[in-house]
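Enquirer: Just the structure for this:
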Amino acid sequence: MDYVIEMLGIRKEFSGFVANDNITLQLKRGEIHALLGENGAGKSTLMNVLFGLYEPDGGEIRVNGKTEAIHSPNKANDLGIGMVHQHFMLVDKFTVAENIILGKEPSKFGVIEKKQALAEIQAISDRYGLKVDPNARISDISIGMQQRVEILKTLYRGADILIFDEPTAVLTPQEIKELISIMRTLIKEGKSIILITHKLKEIMDVCDRVTVIRRGKGMGTVNVPETNPQELANLMVGREVVFTTEKTPANPGKDVLEVKDLVVKEARGVESVRGLNLTVRAGEIVGIAGVDGNGQSELIQAISGLTKTTSGSILLKGENIENKKPRRITESGLGHIPEDRHKHGLVLEMSLGENIALQTYYKKPISSKGFLNHKEMYSFARKLIEEYDVRTSSEYVAAKALSGGNQQKAIIAREISRDPDFLIAAQPTRGLDVGAIEFIHRRLIEQRDEGKAVLLMSFELDEIMNVSDRIAVIYEGKIVAIVKPEETTEQELGLLMAGSGKAETGEKSHV
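Expert: Coordinates of the predicted model:
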């Protein structure tokens, strides 16, 4: 068999915790091979071993049939292995070209050959249909385009084997389609790809084979045409997974959030929210559907106090909260699961216990007379870790050591445990596996059934349709329609999100 990569019986431990336990993965030449598993199952660890970021404690790695010791990413690059990381490793202030050539600068007599580098980068970009401007500054381009820069960086270094770590977790639906097209082009050009993903639909659409790992152990490799999403989900989680969230009809009560004629400007001074009106009632989940960049992020930041409003009003339980400090707003009854868990949700260097206490550290019993009670803080953290199934070896480990899904569970535990009257859930399942998604959807519906008001913002239309009681469609900074999920389709929502379709529905009638 023509394998370009063979990882045989790989074992990796961290302070006694076994992240990879005798895992085998074999990549054929010219295939897209999915690596599937729950958050924290050991997928990224396995690929970091292949890329030379970690050294294995056991097992063997063969590249094109030859046993290799991959002690560093430079060694991996020399062997033709490139990795596109989930969290991009780019310098914001540098241009695309400067990021790509960093560490591999073409030079002559000690002078960097910029023209040569630009020509090479443009040629690679054109060949694979990446459409990247080499002169653009990283801080000025979209997340999807930044990912293409990471792909270009690996190709510039001569990679024939590409590892994609959760590549669609931060992309819009359109960017996902474009990425899949790019991956297919790479395969046609003779490359081989390992795709780490939680998204079963993507595996069924684009992959040839899939290796499943569960809690650090290999569950086997199957041919994608011979399986289905339900089988893969059950194999990954170890139980029957329910894809549709069961819920009774909503029984909405009083208005909890009232947004009236809201205007918010983005960093460049351009209006991103333009006279927006929205109401969320107790005992309902309102989903915000829209293409990324239509003002939904700025709307949520304005409600939570992370950005200033220009005009209009935001009422939480009848109290004006616009332009108030975030702590004042949270104490008024708001819980916030932020869109970016690293930027606004966690302090990655701090322990998990400290992160869980971030919203309540100054209150009893965690704090008394200005002093932290560490025993109470970590005791409270242990309780939530167990209740919300946060997979961690200890409440004392740094938040950065957890997988993305377990980081998200910790944030959700912290916010819901405060018993807020109004909960914002922005991209709550981004980058999560089906088991974690099922868990979080159930928690959101529990909040609704307890009489809380929930505002859900997601780019996943199936999530919006599955969880929401009403759907508010946002386009160019305004709510252009409010529909019920049972009375619309994803196709109709797509048209509304693109600015065509029904006119705005009156908020006063709570349609």
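Enquirer: Please make it C-alpha for all contacts and neighbour counts, starting now.
Expert: Fine.
Enquirer: Looks to me like Ser272 is in a strand.
Expert: Yes: counting by DSSP: H, G, I helix; E, B strand; the rest coil, Ser272 falls inside a strand.
Enquirer: To what extent is the nearest residue to it once chain neighbours are set aside buried, counted in neighbours?
Expert: Distances taken as CA to CA, 6 or more residues apart in numbering place Gly295 nearest to Ser272, at 4.9 Å, with adjacent residues excluded. By other CA atoms under 10 Å, the residues close to Gly295 number 25.
Enquirer: Repeat that for Leu456.
Expert: Neighbourhood size, Leu456 [other CA under 10 Å]: 25.
Enquirer: Check which element follows the helix or strand harbouring Gln230 along the chain.
Expert: For Gln230, the host element (DSSP states H and E) is helix 229-237. Counting by DSSP H and E, the element after helix 229-237 in chain order, helix or strand, is strand 255-265.
Enquirer: before we go on, could you also do this sequence so I can check it against the first one:
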Amino acid sequence: MPETMFAPGEPPFLKLSGIGKVFPGVIANEDVSIDFRRGEIHALLGENGAGKSTLMNVVTGLYQPDSGEMILDGYGVEFAGPPAAIAAGIGMVHQHFKLVPRFTVAENLALGWNETPGWVAPGAIEAKARALSERFGLAIRADARIDSLSAGEQQRVEILRVLSRGAKMLILDEPTAVLSPVEVASLFDALRRFRDGGGAVVIITHKLDEVMAVADRCSVLRAGRLVGTHRITDVTPALLVGEMIGRPVDLPASYPRARPAPGPDAPAAMVLEAVSVRDEAGVTRLDAVSLVLRAGEVLGIAGVTGNGQPELAGVMTGLVAPFSGRVLLGGAPAPGADPGAFAAAGVGHVPEDRLRSALAPSLGVAENAVLREYRVKPVGGRLAYNAGAARRFAEALAVAANVRLASPTAPIRGLSGGNQQRLVLAREGRIATSVLVASYPARGLDIGAIAAMRERLAAARDGGVAVVLVSEDLDEILALSDRIAVLTAGRLMGVMERAEARRDVIGRLMSGRAADAEIAA
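Expert: As a prediction, the model looks like this:
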């Protein structure tokens, strides 16, 4: 961190003093005091539900504080809403992007420009978008539609939209949750450029390795209170974990089995026979993949994001019908695209995009908790829906998932992303009596929740469930898997036993190159 950026006596850009925010039944923030300075990247750490996003929603005017004050450039301020915060130079990029999918990049950026006239030629706004891109070092395709972009490209558009409105302080909520390693590196380069130009950056995150790599200072929240603020050079990941969780947390390198791993002759919970999938444009996304899922094992699917993993998970859970080949479920041919039939056969699914594929954002926690069991007593049956039973079910599920609820009727979108993920995993684990497909289940989770998630997957394995773990985190794959399959460009590059797996071999397969070592099919 450039020490010269902090001139003697220079006030912080934004100072929070004794901020408190209370919701019915939950203290979200209590007496939080932090200062954010120009020329620094400040990481905000804490468990799911620790109050990080709530605090930043107070800063950006989405919520009004119940106590305390905010001091901007030495003057007390109150923001009646996000427009007031933006006018003061504070902008936030939320975890779930707020772009118009059918608009182009340039059109989405133009929505944030006050000077945009009622009608303007597409070429003019595209030229301005490209100028913004060059100014801030964030590469974009000005004429591309948002729904054709990767998550990393969409995030760049969100950041440019905030910066185009004159932001001096940029807040990012879980900015790397859905990014590839290459996209993460590109994002960090852009944030450093903004910082070095005198901007203030706040990152809400759980990823300690990224905090150590990019942040200058960090503040830790636990149960809504500030535990400490540190220079990154003065702390270790272990110290930060202890402050976040309140106890040491270790992620084991392996999870011992309660019984021996199933062999090649073990019962197959699901079989894929030369399954191929094509998208609406006729492009092959999954190419003749054959796999056997054995009851009582974890099959890890390794690969860089975007190499056929969504299509593979879709085929395994009935969301996607194979273009060719077939799926056998319990020894019988499975229906093509019928997720209800797969769920009834004991297949649970934790998708990579929980808000789009696992939850109904406009509904409450209780309705989302019973999505898989609303037809079953005591919640349902005989065309009746018992709202009281649904609330009790949601409360019990929240306890099992270690999620604090203000109310089971609260909107599900009001929970942190990590708490949403915990509830989805607990809900899907209940119905997964045969197969549990977990796609990037650690996304958005703090280290304590990751440890609990891994233990839950290991417990499902020991209970005889065939667990499919899709991840690009090799440490996670190696810690949990009995066998490891590598997927590249929709093709199965190889399947190996965990005892035979080597990082260099997996890395070569992930990059599309043949392995030097022999790989068992």
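Enquirer: residues in the second structure aligned with the helix holding Gln230 of the first structure?
Expert: Counting by TM-score structural alignment, helix 229-237 of the first structure falls onto residues 237-245 of the second structure.
Enquirer: what's the spacing between the matching stretch and its chain's center?
Expert: Put simply, stretch 237-245 of the second structure sits 21 Å off its chain's centre (CA atoms, centre = their mean, to the nearest Å).
Enquirer: do the same with stretch 382-398 of the first structure
Expert: Mean C-alpha position of stretch 382-398 of the first structure versus that of the full chain (CA atoms, centre = their mean) differs by 20 Å.
Enquirer: do stretch 398-416 of the first structure as well
Expert: The chain centre lies 12 Å from the centre of stretch 398-416 of the first structure; the measure is CA atoms, centre = their mean.
Enquirer: quick revisit: ok, average deviation of the helix holding Gln230 of the first structure from the second structure?
Expert: Overlaying the second structure shows helix 229-237 of the first structure at a mean distance of 0.9 Å from the equivalent residues (mean CA distance after the TM-score superposition for the first structure).
Enquirer: hmm, who's touching that helix?
Expert: The contact list for helix 229-237 of the first structure (CA atoms under 8 Å, 6 or more residues apart in numbering) reads 36-38, 200-201, 204, 212-214, 219, 240-241, 434-435.
Enquirer: Any buried residues in that helix, and which?
Expert: Within helix 229-237 of the first structure, the residues scored as buried using 16 or more other CA atoms under 10 Å are Leu232, Ala233, Leu235, Met236, Val237.
Enquirer: thinking again about what came up before, please tell me which one of the contacts of helix 229-237 of the first structure counts the most neighbours.
Expert: That'd be Gly37 among the contacts of helix 229-237 of the first structure, by other CA under 10 Å, with 30 neighbours.
Enquirer: still on that earlier bit, mind putting the contacts of helix 229-237 of the first structure into JSON lines with distance to Arg328 of the first structure?
Expert: As requested, those are arranged in JSON lines below (distance: CA to CA, whole Å):
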{"residue": "Leu36", "distance to Arg328 of the first structure": "42"}
{"residue": "Gly37", "distance to Arg328 of the first structure": "40"}
{"residue": "Glu38", "distance to Arg328 of the first structure": "37"}
{"residue": "Leu200", "distance to Arg328 of the first structure": "41"}
{"residue": "Lys201", "distance to Arg328 of the first structure": "42"}
{"residue": "Met204", "distance to Arg328 of the first structure": "46"}
{"residue": "Val212", "distance to Arg328 of the first structure": "46"}
{"residue": "Ile213", "distance to Arg328 of the first structure": "44"}
{"residue": "Arg214", "distance to Arg328 of the first structure": "42"}
{"residue": "Met219", "distance to Arg328 of the first structure": "49"}
{"residue": "Glu240", "distance to Arg328 of the first structure": "43"}
{"residue": "Val241", "distance to Arg328 of the first structure": "40"}
{"residue": "Val434", "distance to Arg328 of the first structure": "35"}
{"residue": "Gly435", "distance to Arg328 of the first structure": "34"}
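Enquirer: Just the ones in helices from these, please.
Expert: Leu200, Lys201, Met204, Val434, Gly435 (DSSP state H).
Enquirer: The aligned residue in the second structure for the third one: what's its closest spatial neighbour, skipping adjacent residues?
Expert: In the second structure, the residue equivalent to Met204 of the first structure is Met212, according to TM-score structural alignment. With CA to CA, 6+ apart as the measure, Ile232 is the residue that lies nearest to Met212 of the second structure, at 6.4 Å, once sequence neighbours are left out.
Enquirer: So what's the residue count around that neighbour?
Expert: Neighbours of Ile232 of the second structure using other CA under 10 Å come to 21.
Enquirer: Check the spacing between it and Ser148 of the second structure real quick.
Expert: Distance, Ile232 of the second structure to Ser148 of the second structure, by CA to CA, to the nearest Å: 38 Å.
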